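Peer 1: pasted the sequence and its predicted model underneath.
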Amino acid sequence: MALKVIAKALIKGKGKADGGKYKRIFFEQQVLCRLSHLLLPRLQGVLATENVVAYAIDYYPGGNLHSLRKRQLEKMFSNDIIR
């Protein structure tokens, strides 16, 4: 399991700048709840306290797709990597 923790202080607010953060976090939670695929992490649970929101998700070692893309020579995935 992996635990993704987000400080509520970073997402509270009604302005355009921080309102987008709230929408992204809420969208991520919705997507993780709906997806059921062997290659994608599943949402195991959500914990909210006064200060943080945390998601328990399946752990996949090796980083994320953004990190992997940045390591590619042309900063994009080749057909071999995609396969």
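Peer 2: It's in. Numbering: from 1, shown residues only.

Peer 1: rest of the way, CA atoms for contacts and neighbours
Peer 2: Fine.

Peer 1: helices along this protein, start to end?
Peer 2: 8-11, 16-34, 65-71, 79-82 (DSSP state H).

Peer 1: for comparison:
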Amino acid sequence: MDAELIDSNCFFALKILDNELLCLKKKATRAQTEREILQLLDHPFLPTLFSHFTTDKFSCLVIEYCPSGDLHVLRQKQSNKRFSEQASQVLCC
């Protein structure tokens, strides 16, 4: 989900994770690891984590908005679920 800081024209991506669903699918540890990695690393190929918060029902990550969309979804559409060398060069430039 994309979000805008009110009256700023600054956009963010808001990743909302259902805590109950994470537990049912045994992915709570994976979600926590994702947050920890984004907190620790500052890399041009990873979105910046600006903030995170948790409610009783949801865990939310406020991250850098990437207008090209979700890289994982794009990768799933590739043959063999991999980017070709040529596609990788386009993504990086």
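Peer 2: Thanks, I have it. Since this is a predicted model, take the numbers as computed values, not measurements.

Peer 1: and of the helices of structure 1, who's closest to Q44 of structure 1?
Peer 2: helix 16-34 (8.5 Å; C-alpha to C-alpha).

Peer 1: just name the most buried of the helices of structure 1.
Peer 2: helix 8-11 (a mean of 14; mean count of other C-alpha atoms under 10 Å).

Peer 1: so that helix matches what in structure 2?
Peer 2: Residues 19-22 of structure 2 are matched to helix 8-11 of structure 1 when aligned by TM-score structural alignment.

Peer 1: pull the longest strand from structure 2.
Peer 2: strand 10-18 (DSSP state E).

Peer 1: so how far is that one from its chain's centroid?
Peer 2: 8 Å (C-alpha atoms, centre = their mean, to the nearest Å).

Peer 1: and the spatially most central residue of structure 1, how far from L43 of structure 1?
Peer 2: Among the residues of structure 1, the one closest to the centroid is E28, at 6.1 Å (C-alpha atoms, centre = their mean). To L43 of structure 1, E28 of structure 1 is 10 Å away according to C-alpha to C-alpha, to the nearest Å.

Peer 1: now swap in G20 of structure 1 and tell me
Peer 2: 21 Å.

Peer 1: same question, C33 of structure 1
Peer 2: 6 Å.

Peer 1: also N64 of structure 1?
Peer 2: Counting by C-alpha to C-alpha, the gap from N64 of structure 1 to L43 of structure 1 is 16 Å.
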